[in-house]
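In: requesting a structural model of the entry that follows:
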Amino acid sequence: MKIFPTKFSGRTPPAWRCLLSPSFSDHLSTLSLSLSNGMPFFRRLPFLRFLPLLSFPSLIPRPFSQAHTFPLQNPQSSPLLQIPPLELTKPSHGGVELQFVTVDRICRLVSQSFDDGDQKLRSFRLDVTAEQAVGAVALLAEREGSMVALSFFHWAIVRPEFRHFMRFYITVASSLVGRGNLEKAQEVMRCMVTSFSEIGKLKEAVEMLFDMRSQGLPVSVHTLNLVLRIAVESGSIAYAEQLFEEMPVNGVFPNTCSFKTMIAAYCREGRVADVEKLLRAMDVRGFRVDNATCTLIVEAFCKKGCFGWVFALFEKMSEMGLAPNVINYTALINGLCKKGSVKQAFQVLEEMVGKGLKPNVYTHTSLIDGLCKIGWTERAFRLFLKLVRSDSYKPNVQTYTAMIAGYCKENKLNRAEMLLARMSEQGLVPNTNTYTSLIDGHAKEGNLDRAYELMDRMKREGCLPNVCTYNAVIDGLCKKGRAPEAYMMLQEGLNQGLQLDKFTYTILISEHCKRGQTARALKLFGRMVGAGCQPDIHTYTTLISAFCKQKRMDETERLFERCLGLELVPTRQTYTSMIGGYCRVGKASSALRVFEKMIQNGCLADSVTYAALISGLCKECRLEEARALYESMLDKGLVPCEVSRITLAYEYCKRDKSDVAISVLERLEKKQWIRTANILIRKLSSEAKVDAACLFFNKLLDEHGNVDRITYTAFVNACYDNNRFSVASNLSERISKGTVGFCTENDVAVT
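Out: Purely as a prediction, here's the structure:
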């Protein structure tokens, strides 16, 4: 674009200086804008030979940053900062303008409407082009003052043809600056930021915001706070963070609102360390956190389990004269309940009441939900009844939902249904979570017909099922072996726009794994990742367990390494599946390495984990290592499962070390010992190991005095089959004398 020479100086004057200079303003009222061939024109005046191209001045250096945080494509001549040349109109032969709608006429109509009391220009019906709007607003500011110009400005920016026309905003702000009305000019710039953020051009608007400093409009902290808020709400946290950090460099110092906006952003992302850093900075400046921001902080820190820090924050707030309110305490109570620390939550409740604060329905709902989650539904129901009888608060939909979910979790579906009916009587409308809790409860119990009824009912009431609702039904169908029906249900949801989540995929992957269809499970896993749904540790554990059962340890190891690469934390089931898989293929040493890694990572092994290891070591004849693990398990207070007890004792008996086998079982409880002895006697008798069976049989008679009939029959038959008639005769004699009695299997079964 050419820069035309001017008679007045050797450089092109800025656009707004031309519009606002006194010499130009004197003649501006005589100008009228018209359109010819789609280009704006001014009527030629005798004193003008040339009209220069109107363009913004080159960007002046500013201390925003050494590298220009918000660079323009070409700082010397940016398309956003240029105004097309304004040419002069030529009068017709009769002296009549080619365009009937002139800037002057627009200004007269706007001024008339404003004087008539129509400050929002509701009666203004004239069609105005973008170029006319620019000329009119500058002329209005010069003739009628800031308020009339602003009235026209607000009328224009609600219209799409002006809302995203940056030169219009710049002209208005520059005109207001020229009249010394900086406050209204800042208001215009805030409108510009809001408008351009709607079309994804927040950064361009902010760049222009800083450029306006060269025209005498300093950057306002309130305007930058608006930019921060918009950036945070749109998810541009990194941009907001950069702008916040460079505020002092640009001569704008963050205020309380700036800090609170960034704290809210960090809380949303769970960046508690950054929140703590900002709070210290606020403390240094003497700023205080309000109760609303405190609630966000409490929720963020509770999700991370940093409850001690929250208590310290409450103390700090009290010292600063801003005591935590009911909402702050409720947020803490809710966080504690979600983490299962219900007892501590009630202690916080007592502290809250002791300070004269009265818990509301949300406080009680959090406590009810916490009690239900740990299985204390009866205590939760007592608290629920207290709320029902209260004159201040009544249970809301969330309270009923928490109670219904608690009963469904304990399979008390009749009580859950009763509460659903009670909700309707109270005029409360169940929401999606309410119905989903009930549907999940019935689906887990196999009551799929009732689950379908509830799903139809919620649709009739305008309550659309969500992905959790579909997951509950699909899981119930899969557990009932009705996988085709589950896929039909899934297709129905997809047709209605359902977005599958990681739980949906995990349910389907688990179903294929149970059927041994690992190839289809892997294909579904790939589709899950391709859809942008990140698998969690439970998804990986499902696949690892399936491959371990098929003794495909190479695939298992790859999945396990991938799991660790994603920084997922393996669970007890993950490690146990790996250990069991290695033991199945005769790699007990590899299983022991996984076990050691499990202990190092703080994951506690259970009796199933130990059983897998002991079984694997026994298969490889490493009995002493197996016994050491067995004793270690007992030392930790774990109860050995039946497989562990029998496997270890039997392996010693096979090697004619029956005395060692008896000593291994000595630390068991009486019922467990009797149960194990009976099974061992039957097994040893079936393998003609009469001496070992006799040792356990005599100890059983001596210490218990009763014998199971099945065990007795098996032992006596083994004695006759192996010509041990004297042993069978002695046993029969003891029974005939009444020193030994018979008992049923249930009498010795472990409960």
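In: drop to CA atoms for contacts and neighbour counts, all remaining ones
Out: OK.
In: and Ile157, how close does it get to His164?
Out: 8 Å (CA to CA, to the nearest Å).
In: ok, Lys654 to Thr647 distance?
Out: Computed with CA to CA, the distance linking Lys654 and Thr647 is 11 Å.
In: one more to put side by side:
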Amino acid sequence: MLIRLWKYPGFFTKPIVQSFLFVRPFCQSSPNLNSVVQTITSLVQESYNQQQQQRAHFSFWPAFFKRNFPVEENSDLLTPEEAITVAASLANTDGSMVALGFFYWAIELPKFRHFMRFYLVLVMCLMKNGNSERANEVMHCMVRNFGEVGLLKEAVDMVFEMQNQGLVLSVHTLNCVLNVALEISWLDLAENVFDEMCKRGVSPNSCSFESMVVGYCRLKRVMEADRWLVAMLERGYLVDNATCTLVMDVFCETDCINRALWIFGTLCDIGDARNAYKLLKTGFESGFSADLVTYTVLISESCKRADLRQALAFLTKMVKSGIMPDVHVYTTLISAFCKENRMCESEKLFDDAFLKLGKLCSEKKVDIAAMFFDKLLEKTHNVDRVTLAAFMRACYDSNNYALVSNVSEKIIGQNGESGTE
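Out: Below you'll find the predicted structure:
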């Protein structure tokens, strides 16, 4: 089990604690600027003003500054400490957006990109400006940039320490941590960060759960993926198309068909039928082979939603696959069509069902025919003479006289009149 070192105050080393003591003065007042810092600061301010005059969106501003002040040609002008000074000065005098523009320019260079105190100073300054959203944005960058050089754990520790320093962490920041951890298959860290989210008052959203599902699916860890998917669906979160496709691929590939069907049913229950059927379509394309039980479930779910078009599509696919519908399929469909007052389709299904009953009788499959017959009689007493005679003859031939008596009682109407034609 991974130890959550950020929970222990003594974990942070003396240099890290000293870095916080050094950060605060930058954010409280503008430090004395040397000539290099003054020059860079002026260039940043000038570029920002030009961008503002052209009314360009902020997203173009870092590129605008880079064009006026190419990174490669000016990389040696600033030391990391001077870059910190520039960022702090801009945040104090010109505001958060100007400082961010310089920040995005600077982190293209490795000497700034992987210099933790550069991030911490800017976050503290943005917090001082009351700009928690942009402070979280800087945290995103730190997590991703440090993750790419194997320092994700250090970045995660600092994210939680910044919360201790007053930063209001957003769920997007912690989702970023989850995604980076899962991208490098650091599952223990992802699980612990998820737990820490809840403990620190940051409510996981659908993206949080989805990240965990996807992470485990990519590693073919079906049991864990299923556990997170269940937790996600129980909270009523919808699953997007890409995740549905991935889940069905993995579950079919690992022969977890029953779980895939459970997901289909759950998606239908929470009203996400579109993704439920997309998931099923993906399964068929992945080689998913349905049996009688599977088709019965699919048709039943479609009928529950009154999606009779889809139910008939499953029935057609079932028959084409060489699987004959049983009495449960027929009675489910007949009931659904009757509820929708679609009597023509209902009668056609009755006819099909009685044709099958006659075939069963001719093949002397009396027990199956009896079950079939019994279910149909729950829906109607109007059985034609030919079908009834075939059933009775099959019962007598197999010496099953009790079935004859039982069926006769059910066919007799409430007034003692025969229901035969």
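In: would you pull the TM-score for this pair?
Out: With the length set by TM-score structural alignment, normalised by the length of the second structure, the two chains reach a TM-score of 0.59; 284 aligned residues with a CA RMSD of 3.9 Å.
In: follow-up on the earlier one: have a look at Lys654 and Thr647 of the first structure and say which one is more surrounded.
Out: Thr647 (18 against 14; other CA atoms under 10 Å).
In: what lines up against the more buried one once you look at the second structure?
Out: The pairwise alignment with the second structure leaves Thr647 of the first structure unassigned, based on TM-score structural alignment.
In: then Tyr487 of the first structure?
Out: In the second structure, Tyr487 of the first structure lands on no residue (TM-score structural alignment).
In: I'd like the distance between Tyr487 of the first structure and Glu511 of the first structure.
Out: Tyr487 of the first structure sits 11 Å away from Glu511 of the first structure, going by CA to CA.
In: number of residues surrounding Cys176 of the second structure?
Out: The burial count for Cys176 of the second structure: 19, using other CA under 10 Å.
In: residue contacts, the alignment partner in the first structure of it?
Out: When the first structure is aligned by TM-score structural alignment, Cys176 of the second structure is paired with Leu226. Leu226 of the first structure is in contact with Arg190, counting by CA atoms under 8 Å, 6 or more residues apart in numbering.
In: doesn't Leu226 of the first structure belong to a helix?
Out: Yes - remark: Leu226 of the first structure belongs to a helix, assigned using DSSP: H, G, I helix; E, B strand; the rest coil.
In: which one is Val643 of the first structure nearest to, not counting chain neighbours?
Out: On the basis of CA to CA, 6 or more residues apart in numbering, the spatially nearest residue to Val643 of the first structure that is not a chain neighbour turns out to be Ala611, at 6.6 Å.
In: in what helix or strand does the one you found lie?
Out: Taking DSSP states H and E as the definition, Ala611 of the first structure sits inside helix 607-619.
In: find me the equivalent region of that helix in the second structure.
Out: Against the second structure, helix 607-619 of the first structure falls on no residues (TM-score structural alignment).
In: next, the angle from the helix or strand following that helix to helix 607-619.
Out: Towards the C-terminus, the helix or strand next in line after helix 607-619 of the first structure, according to DSSP H and E, is helix 623-635. Helix 623-635 of the first structure runs at 160 degrees relative to helix 607-619, counting by axes from the mean of the first three to the mean of the last three CA atoms, to 10 degrees.
In: following helix 623-635 of the first structure, which helix or strand shows up next?
Out: Past helix 623-635 of the first structure, heading to the C-terminal end, the next element that is a helix or strand (DSSP H and E) is helix 642-654.
In: how far off centre is that following helix?
Out: 48 Å (CA atoms, centre = their mean, to the nearest Å).
In: Arg190 of the first structure maps to what in the second structure?
Out: Alignment note: Arg190 of the first structure maps to His140 in the second structure; criterion TM-score structural alignment.
In: can you pull the contacts of the closest residue in space to that match that isn't next to it in sequence?
Out: Of all residues beyond its chain neighbours, the one nearest His140 of the second structure is Thr173 (5.8 Å), with distances taken as CA to CA, 6+ apart. Contact partners of Thr173 of the second structure, counting by CA under 8 Å, 6+ apart, are 136-137, 139-140.
In: residues of stretch 88-104 of the second structure that come out buried?
Out: Within stretch 88-104 of the second structure, the residues scored as buried using 16 or more other CA atoms under 10 Å are 88-92, 95-104.
In: now do it: which range of the first structure does it align onto?
Out: Under TM-score structural alignment, stretch 88-104 of the second structure corresponds to residues 138-154 of the first structure.
In: quick one: residues in contact with that stretch.
Out: Applying CA under 8 Å, 6+ apart, the contact partners of stretch 138-154 of the first structure are 19-20, 25, 28-29, 107, 110-111, 114, 119-121, 137, 171-172, 175-176, 179, 181.
In: what of stretch 276-289 of the second structure?
Out: Applying CA under 8 Å, 6+ apart, the external contacts of stretch 276-289 of the second structure come out as 241, 244-245, 248-249, 252-253, 257, 263-265, 267-268.
In: ok, now with 10 Å
Out: Defining contact as CA atoms under 10 Å, 6 or more residues apart in numbering, one finds that stretch 276-289 of the second structure is touched by 239, 241-253, 255, 257, 260-261, 263-269, 273, 275, 290, 298, 302, 310, 321.
In: so of those residues, which ones are in helices?
Out: Counted as lying in helices by DSSP state H, out of the contacts of stretch 276-289 of the second structure, are 241-253, 257, 260-261, 263-269, 273, 275, 298, 302, 310.
In: type out the ChimeraX command that picks the buried ones from these.
Out: A single ChimeraX command is used to select the members of these judged buried by 16+ other CA under 10 Å:
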select :243,244,245,246,247,248,249,250,251,252,257,260,261,263,264,265,266,267,268,269,273,275,298,302,310
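In: follow-up on the earlier one: secondary structure element for the residue nearest to His140 of the second structure?
Out: With elements delineated by DSSP H and E, Thr173 of the second structure resides in helix 171-183, which encompasses its position.
In: mean deviation of that helix from the first structure?
Out: Compared with the first structure after fitting, helix 171-183 of the second structure has a mean deviation of 0.8 Å; criterion: mean CA distance after the TM-score superposition for the first structure.
In: in that helix, what counts as buried?
Out: Going by 16+ other CA under 10 Å, helix 171-183 of the second structure has these buried residues: 171-182.
In: got TSV for those, with distance to Tyr330 of the second structure too?
Out: Written out in TSV, the entries for the buried residues of helix 171-183 of the second structure read as follows (distance: CA to CA, whole Å):
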residue	distance to Tyr330 of the second structure
Val171	49
His172	49
Thr173	52
Leu174	50
Asn175	47
Cys176	50
Val177	51
Leu178	48
Asn179	47
Val180	50
Ala181	50
Leu182	47
